[in-house]
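Next come a sequence and a model predicted from it.
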Amino acid sequence: MDILLNVLADKKISEEITISGSKSESNRLLILQTLFPEIKIENLSDSDDSVHMQHALSTKEEVVNIGHAGTAMRFLTSYFAVKENREVVLTGSERMQNRPIEILVNALKDLGAEISYKEKVGYPPIRIKGKKITKNQVSINGNVSSQYISSLLLIASKLENGLEVELVGKITSIPYINMTLSLLNQLGIETSFEDNIIKVQPKKTIKNQIVVVESDWSSASYFYSIVALSEIGSTIQLSAYKKESLQGDSCLSEIYKHFGVSTTFGKHFITLKKESETKKEVLRLDLKNAPDIAQTIAVTCFSEGISCDLIGLHTLKIKETDRLVALQNELTKLGASISVTDKSLHLEKSSEINKNIAIETYNDHRMAMAFAPLALRVPIKILDAEVVTKSYQKFWEDMQQIGIKIDKL
């Protein structure tokens, strides 16, 4: 489905939106719930990725297809590696079969796992023969996707001797590693993270408990962008959020001060308010700990006519698409002057935005959602708009509630 977005008239926004649970937290907890049935999860993400994860964990089929769900691919690789007496072929979409998995597979093999490639070495599909793993020490590069590291940590407490992970070199995406460790600690599993060594102690059973998933901060980013582009005085209340978040993307509350957006924390919600005009100086950010919000920030800067320098983006090359190239392609169509490297983005300030441009989404949910707020400036087309369901089922409904008009093309 292709759609046309526009706003019929400028207006001050005042809305309340409830956002589904964090995909990142939900997918970690779904793995942990399968390992520890004592857990009950509330406010679970309704994203496609979490649906794929639940299906993969419950199916008895030999071939497990997780579609575009990169988190599921990585977490399930470790899960099935320690699932004794179970053999599966883990596969996904065409794009997924071109996303690397070798670093994680090598780490698991070092621990004694039995994994082989069905087609191209280093990429899914992979055949996994689950077995008991007794080794408890492994090394992995610290600058790789944090999901590889979290994948190992999620199964660690179920290994007979626990696990010690040495992170080699510079460590990126630390908030996502800390999210995993915090969830383990919440369940009563002992962990430590000192210098470049992470230790997880073995645990056979845990106490019965309910875990409430915080709503997704990545999803909140699109509302930060909308408020940034809105009239002064506009407000959007989002639930359910907390000040002491496990999610790295909660840095949005600081970053969007540059765009005149304040964040007030209530008991289970946040209120975003447009307090002042966007600052005109260049926005310089290192997003190594929150790369998923890079697209939203770049589009906000372009919409507000300011320059930005974003670094720490090396993991965007291996997401649903090469997000840096995709951003460059689509922002250029809109009239932007933008350059990218394999880990950074530089956007020049611009004074005009081309109208009625069709935005390619590249099978990437964040491309569709990051560009949607532009409708507050010009009519814009979004191609393959259903791609948003990967992480945010109600996105277009919520955009209509905000006041964005949506026409099917």
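Received it, and whenever you're ready, just let me know what you need.

rest of the way, CA atoms for contacts and neighbours
Fine.

On the three-state scheme, the spatially most central residue of the chain is what?
The residue at the geometric middle of the chain, judged as the C-alpha nearest the mean C-alpha position with Cα atoms, centre = their mean, is residue 292 (5.5 Å). Taken by DSSP: H, G, I helix; E, B strand; the rest coil, the conformation at residue 292 corresponds to helix.

Quick one: residues contacting it.
Contact partners of residue 292, counting by Cα atoms under 8 Å, 6 or more residues apart in numbering, are 218, 249, 316, 366.

out of these, who's nearest residue 151?
Using Cα to Cα, residue 316 is the member of those that lies nearest residue 151, at 18.7 Å.

So which of the contacts of residue 292 wins on neighbours?
Note: the member of the contacts of residue 292 with the most neighbours is residue 366, at 26 neighbours, neighbours being other Cα atoms under 10 Å.

Assumed it was part of a helix.
Yes: with three-state DSSP as the criterion, residue 366 is located in a helix.

picking that back up, export the contacts of residue 292 to JSON lines and tack on distance to residue 206?
Written out in JSON lines, the entries for these read as follows (distance: Cα to Cα, whole Å):
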{"residue": "218", "distance to residue 206": "30"}
{"residue": "249", "distance to residue 206": "29"}
{"residue": "316", "distance to residue 206": "36"}
{"residue": "366", "distance to residue 206": "36"}
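
List just the nearest of those residues to residue 126.
Nearest to residue 126, judged by Cα to Cα, of the contacts of residue 292 is residue 316 at 23.0 Å.

correct me, but the closest one touches residue 325?
No: counting by Cα atoms under 8 Å, residue 316 does not reach residue 325; the two are 9.4 Å apart.

quick one: contacts for residue 67?
Going by Cα under 8 Å, 6+ apart, residue 67 touches 52, 91, 92, 93, 96.

put this beside the first:
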Amino acid sequence: MGELITVSASKNSVQSNVQINLPASKSISNRLLIMRALSGNLIRIENLSSADDTQILETALGVKSGEVNLGLAGTALRFGMAWAAVTPGVRVLRGDARLNERPVKELANALRELGADFKYIEKEGFAPVEITGKKLNGGKLTIDGSRSSQFITAMMLIAPYCEAPLLFKIDKSQVSMPYVDMTVSLMRKAGAKIEQQESDIKISGAYGSSDFVVEPDWSAASYFYLWAMALEKTTLSINGLPFESVQGDKVASDIFAHYGIISHFTDGNMRIAKKLLPDFPEEINCIGCPDLAQTFAIAAVIAQKSVRLTGLQTLRHKETDRIEALKNELAKCGVFCKAGSDFLEILSFEKPAGTPIIKTYKDHRMAMAFAPLAAIFGEIQIENPGVVSKSFPGYWKEVEKMGLVLESD
């Protein structure tokens, strides 16, 4: 695929009924990989994600000692740091320039609190880091998860392999709790003993023999709600997406109901189509679903309705500064926004002067979220379209199924 893709929509080519295949959940897959490695391969995984991030993590977990290059995979860095701290061997974890700018100090401090052998190689608080694996202490642990729930998840995943039970105290107002809840669910199924009481979580035990089938990715499903909004008479059937899910991003089905898109679940599949009377939200709190922020921003553009997105404090530390990236690229689409440290307010809309050319900032979610605007503007151009392989390698193939025309330069 070239450096630029033009996505075009024509009423004559758009399909009315389309079946969509989603990738397996990256969030579930990455957690299960750590659990499998710690269990000594007692955990069996079916339908593992083919996303770049998951493949990078799986490769990293096979490194006994030495250099581990994690590219742009933030999850692999954070989960990998915790795994390396309890696994024999000396490893240096590093990544591309942007990954080495993403903060890890809170996680490093938590690991050190338990006795980890850990040091920074270049800059305090950032990769690359050198970690020598050893048995860690248990006990009470305070960890700041306001930058990323992955700091807490990483420590939870290794807790069964500490010397003593690990007790966490979590500030739920500052953490993406659905991701923590997902981790608890998977760990319990694998045999870990977890006690929860209000803000306290106590973890002990170990992972045993267990089987998992990874469900489709709800974050990926969210982009097809946008397509259902933007394409006037298209009904989409999402294969294999269950009503019951451990993924917090399932909240997309509730939010999009306010935008006039109804979800029908039958026989393990989901069908989405427009309904007549939308009830547009004025504010959406994304603290529990930060990966959907770009999706909800584009939903407001398609609907031409102002919205305030809050709970975005982790977005400035993602693959890019997602708040700034959204503000910049929405401006190209004629959208005026107001942004702060933890919010984005979409205020007004004008018709763009010409075809918008969207910069993706090496961020897969920028590419997938902005593409549906092709159905509103007639066409849109996306730079570096191959970036979608980070989480959804087959995204453009599914877009073509709907009758969109893709031209690569």
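Alright, I've got the coordinates. Values in this document were obtained by computation on a predicted structure and should not be read as measured data.

ok so, going back, could you pick out which of the contacts of residue 67 of the first structure are located in helices?
When the contacts of residue 67 of the first structure are checked against helices (DSSP state H), the matches are residue 52.

from the contacts of residue 67 of the first structure, which two are the most distant?
Farthest pair in these (Cα to Cα) is 52 and 96. Separation: 13.4 Å.

Show me which of these two is the more surrounded one.
Residue environment comparison for residue 52 of the first structure versus residue 96 gives the larger neighbour count to residue 96, 23 against 20, counting by other Cα under 10 Å.

show me where the stretch 51-200 of the first structure has helices.
Ranges of helices in the stretch 51-200 of the first structure, per DSSP state H, counting those that start in this stretch, are 70-81, 102-111, 146-156, 174-186.

I would like the range of the second structure that aligns with the second one, please.
The alignment of helix 102-111 of the first structure onto the second structure (TM-score structural alignment) covers residues 105-114.

ok, and what's touching that stretch?
If you take Cα under 8 Å, 6+ apart as the criterion, stretch 105-114 of the second structure is touched by 78, 82, 85, 118, 124-126, 136-139, 141-145, 151-152, 155.

Give the full set of residues in contact with the closest residue to residue 401 of the second structure other than its chain neighbours.
If the residues on either side of it in the chain are set aside, residue 401 of the second structure comes closest to residue 18, at 6.9 Å by Cα to Cα, 6 or more residues apart in numbering. Under the criterion of Cα under 8 Å, 6+ apart, the contact partners of residue 18 of the second structure comprise 234, 235, 236, 237, 401, 402.

Which of the residues you listed are conserved in the first structure?
The subset of the contacts of residue 18 of the second structure whose aligned counterparts are also in contact in the first structure, taking both residues aligned by TM-score structural alignment, their matches' Cα atoms under 8 Å, comprises 235, 236, 237, 401, 402.

Dump those residues to CSV, plus secondary structure.
Formatted as CSV, the entries for these read as follows, by three-state DSSP:
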residue, secondary structure
235, strand
236, strand
237, strand
401, helix
402, coil
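
Pull out the buried residues from these.
Of the members of those, the ones counted as buried by neighbours, 16 or more other Cα atoms under 10 Å, are 235, 236, 237, 402.

Okay, and the residue nearest to the third one when sequence neighbours are not counted sits in which element?
When the adjacent residues along the chain are set aside, residue 237 of the second structure lies closest to residue 271, with 4.3 Å between them (Cα to Cα, 6+ apart). In this structure, residue 271 of the second structure sits in strand 269-274 according to DSSP states H and E.

Give me the contacts around stretch 320-337 of the first structure.
Applying Cα under 8 Å, 6+ apart, the contact partners of stretch 320-337 of the first structure are 68, 70, 95-96, 295, 299, 302, 316-317, 338-342, 344-345, 347-350, 352-355, 357, 359-360, 362-364, 367.

Per the alignment, residue 165 of the first structure pairs with which residue of the second structure?
With TM-score structural alignment defining the correspondence, residue 165 of the first structure maps onto residue 168 in the second structure.

so how far is residue 272 of the second structure from that match?
From residue 168 of the second structure over to residue 272 of the second structure the distance is 39 Å, taken as Cα to Cα, to the nearest Å.

do residue 347 of the second structure as well
Taking Cα to Cα, one finds residue 347 of the second structure at 28 Å from residue 272 of the second structure.

of those two, who's got more company?
When neighbours are counted by other Cα under 10 Å, residue 347 of the second structure and residue 272 differ, and residue 272 comes out ahead with 22 against 16.

okay, and the common contacts of residue 52 and residue 96 of the first structure?
Shared contacts of residue 52 of the first structure and residue 96 (Cα under 8 Å, 6+ apart): 67, 69.

wait, the match of residue 165 of the first structure sits on residue 197?
No: Residue 168 of the second structure is beyond contact range of residue 197, at 10.5 Å (criterion: Cα under 8 Å).

Between the two, which has more neighbouring residues?
Looking at residue 168 of the second structure and residue 197 with other Cα under 10 Å, you find the greater number of neighbours at residue 168, namely 19 against 8.

Where in the first structure does the one helix or strand the residue nearest to residue 401 of the second structure maps to align, residue-wise?
Counting by DSSP H and E, the element that carries residue 18 of the second structure is strand 17-20. Mapped onto the first structure with TM-score structural alignment as the criterion, strand 17-20 of the second structure occupies residues 14-17.
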